[in-house]
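**Q** The following block contains a protein sequence and its predicted model.
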Amino acid sequence: MTLDIGIKELEAARRIFGDRLPLAERFVEHLASSGIDRGLLGPREVPRLWDRHVLNCAVIAELIPEKARVADVGSGAGLPGLALAIARPDAMFVLIEPLERRVNWLREVTDDLGLENVEIFRGRAEQAVGKFQVDVVTARAVSALSGLAALTIPLLKGSGEVLAIKGRSAGEEVTKAAKIIRRLGGVATSVETVGGALLEEPTTVVRIVVAR
């Protein structure tokens, strides 16, 4: 089942997920059914699950180093965490989510898909600091960058990268958050677009390099 997916999106999905495309399709089926039923996404999102959500997230897999350890903050409906875990079986993912109903859904979907590279942590990002050794922190639709930096950078323990999926205001957010990013250890911040050759609308990512 390729739920509401166009020819271009299907080709992008094949390129991103490879032989794990059937897992991505099952993930989309979960989003379109129990994900909607439990309020993780609105019903109007169903026609846009592939392009606006799953592919929009999964395309940043190319920015994650090989065999990296990744923390996904505010995983919610598994976006981007589960999408990336499907695309990158070589990497390990910790999905950080405070709400019980979302955690339960994430566990059900992870178990159904048989994703052995996923661990789920119920709690806020602040509570996860020091509990995991990670190289990369991802986030999407969590908060403005100034607040998000304070949630994500401490998880890196002084070294690594934050990949925050953002919209058109990314540049403005970077300007506003510059001071707090530097104070937390960010040494370089850039706005990048990913997936231009694959997606109708490329994904905008704020990339923060953290170093001691």
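**A** Perfect, I can see it now. Residues are numbered from 1 along each chain as shown.

**Q** only C-alpha atoms for contact and neighbour calcs from this point on.
**A** Will do.

**Q** residue ranges for the strands of this protein, please.
**A** 69-73, 92-97, 118-122, 136-140, 160-166, 186-194, 203-210 (DSSP state E).

**Q** Tell me which of those sits most buried.
**A** strand 69-73 (a mean of 28; mean count of other C-alpha atoms under 10 Å).

**Q** So which other helices or strands are in contact with that strand?
**A** strand 92-97, strand 136-140 (3 or more C-alpha pairs under 8 Å, 6 or more residues apart in numbering; DSSP states H and E).

**Q** can you redo those as CSV with distance to residue 74?
**A** Formatted as CSV, those follow (distance: least, C-alpha to C-alpha, whole Å):
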stretch, distance to residue 74
strand 92-97, 5
strand 136-140, 7
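
**Q** and of those strands, who's closest to residue 177?
**A** Of all the helices and strands packed on strand 69-73, strand 136-140 sits nearest to residue 177, with 15.7 Å by C-alpha to C-alpha.

**Q** try it against this one:
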Amino acid sequence: MATTDPLAAGLQALGQSLPDDRRERLLAYRDELARWGRVHNLTSVLDPERMVPVHLLDSLALAPLLRGERIADIGSGGGLPGLPLAIADPDLGVTLVEPRTKRALFLEHIVRTLGLGNVIVERARVEDLPPSATFDTLVTRAFGSLAEFGAAAGHLAAPGGCLLAAKGRDPAREIEALGPDWMVEVVPLVVPGVDAQRHAVRMVRRGEPAGAGMDDQETTG
């Protein structure tokens, strides 16, 4: 039977299913993001209905591409995509890396308010994190170009780990700029309720285990 709940319907379209309490937490986060966003410029999309596909579902579309359970959201801003991913899967250990004070305060507020024991906030630049702070997947929606992301965060990928960047149109030019040090996988995404093109780019430093689907999709630097 078709559901009239946009979040539940979107999750179903993504092939994901969440219990009621996790969906309620996602919507509570959405509401807080809209409330704080009006004051602190956390997001340009403030309509709660539009925030479901543009923020929640767009973030959760990345879930199948994560490696491991130690996840870092680089340049987290208002918590995207890290907070939706952490709420949807409590087994993930998610670190939100955000240097801007007001945004970090919002993230800390969400962690406290929703009781997210699997999330920590690092009020720091990713470049300033110690090399010992390694992660299985470093993910971002808005850090910069792929080359900038790789240069800033690549040293924090654990052996066998990857970098995962959400992009709009196919970022072929950004991939060309990466040079020979990275292998990449470009995955087209279909996000329910989002008409714009969406892609995910998974990056593995050459010499590391590439993972399924990446053997013949190398950068052309």
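**A** On my side now, so go ahead. What you see is a predicted model, and the numbers here were worked out from it, not measured in a lab.

**Q** Could you get me the TM-score between them?
**A** Remark: TM-score between the superposed chains equals 0.84 [TM-score structural alignment, normalised by the length of structure 1]; 199 aligned residues with a C-alpha RMSD of 2.3 Å.

**Q** thinking again about what came up before, let's have the strands of structure 1 in CSV, adding distance to residue 30 of structure 1.
**A** Formatted as CSV, the strands of structure 1 follow (distance: least, C-alpha to C-alpha, whole Å):
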stretch, distance to residue 30 of structure 1
strand 69-73, 19
strand 92-97, 17
strand 118-122, 17
strand 136-140, 19
strand 160-166, 22
strand 186-194, 26
strand 203-210, 23
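
**Q** For residue 26 of structure 1, find the nearest of those strands.
**A** Here strand 118-122 is closest among those (C-alpha to C-alpha), at 16.2 Å.

**Q** And the closest one against structure 2, how far off on average?
**A** Once superposed with structure 2, the aligned residues differ from strand 118-122 of structure 1 by a mean of 0.7 Å; criterion: mean C-alpha distance after the TM-score superposition for structure 1.

**Q** residue contacts, the nearest residue to residue 46 of structure 1 once chain neighbours are set aside?
**A** Nearest residue to residue 46 of structure 1 in three dimensions, chain neighbours excluded: residue 32, at 5.8 Å (C-alpha to C-alpha, 6 or more residues apart in numbering). The contact partners of residue 32 of structure 1, by C-alpha atoms under 8 Å, 6 or more residues apart in numbering, come to 43, 46, 49.

**Q** Of all residues in structure 1, which one is nearest the centre?
**A** Computing the C-alpha centroid of structure 1 and ranking residues by C-alpha atoms, centre = their mean puts residue 80 first, at 2.2 Å.

**Q** close enough to count as contact, it and residue 54?
**A** Yes - using C-alpha atoms under 8 Å, residue 80 of structure 1 is in contact with residue 54, at 7.4 Å.

**Q** if we can go back for a sec, buried subset of the contacts of residue 32 of structure 1?
**A** Burial by neighbour count, 16 or more other C-alpha atoms under 10 Å: within the contacts of residue 32 of structure 1 this picks out 46, 49.

**Q** Please narrow the contacts of residue 32 of structure 1 to those residing in helices.
**A** Members of those lying in helices (criterion: DSSP state H): none.

**Q** Show me which of the contacts of residue 32 of structure 1 is closest to residue 194 of structure 1.
**A** Using C-alpha to C-alpha, those come closest to residue 194 of structure 1 at residue 49, 18.1 Å.

**Q** The closest one maps to what in structure 2?
**A** Correspondence of residue 49 of structure 1 to structure 2, assessed by TM-score structural alignment: residue 51.

**Q** just to revisit the earlier point, for the residue nearest to the centre of structure 1, which non-adjacent residue is spatially closest?
**A** According to C-alpha to C-alpha, 6+ apart, the nearest residue to residue 80 of structure 1 is residue 57 (4.9 Å).

**Q** what's the spacing between the residue nearest to the centre of structure 1 and residue 139 of structure 1?
**A** Per C-alpha to C-alpha, to the nearest Å, residue 80 of structure 1 is found 7 Å from residue 139 of structure 1.

**Q** what touches both of the two?
**A** In contact with both residue 80 of structure 1 and residue 139: residue 72, using C-alpha under 8 Å, 6+ apart.

**Q** residue in structure 2 matching residue 27 of structure 1?
**A** Using TM-score structural alignment, residue 27 of structure 1 pairs with residue 29 in structure 2.

**Q** What's the local residue count around the spatially closest residue to that match that is not a sequence neighbour?
**A** Take residue 29 of structure 2 and drop its neighbours on the chain: the residue closest to it by C-alpha to C-alpha, 6+ apart is residue 110, 6.9 Å away. Residue 110 of structure 2: 20 surrounding residues under other C-alpha atoms under 10 Å.

**Q** wait, residue 110 of structure 2 sits on residue 28?
**A** No - Residue 110 of structure 2 sits out of contact with residue 28 when judged by C-alpha under 8 Å, with a separation of 9.2 Å.

**Q** can you tell me how far residue 87 of structure 2 sits from residue 121 of structure 2?
**A** Counting by C-alpha to C-alpha - residue 87 of structure 2 and residue 121 of structure 2 are separated by 14 Å.

**Q** again, but for residue 171 of structure 2
**A** 29 Å.

**Q** cool, and residue 7 of structure 2?
**A** Distance, residue 7 of structure 2 to residue 121 of structure 2, by C-alpha to C-alpha: 26 Å.

**Q** Repeat that for residue 131 of structure 2.
**A** Where residue 121 of structure 2 is concerned, residue 131 of structure 2 sits at a distance of 17 Å (C-alpha to C-alpha).

**Q** Same check on residue 141 of structure 2?
**A** 17 Å.

**Q** Repeat that for residue 109 of structure 2.
**A** Counting by C-alpha to C-alpha, the gap from residue 109 of structure 2 to residue 121 of structure 2 is 10 Å.
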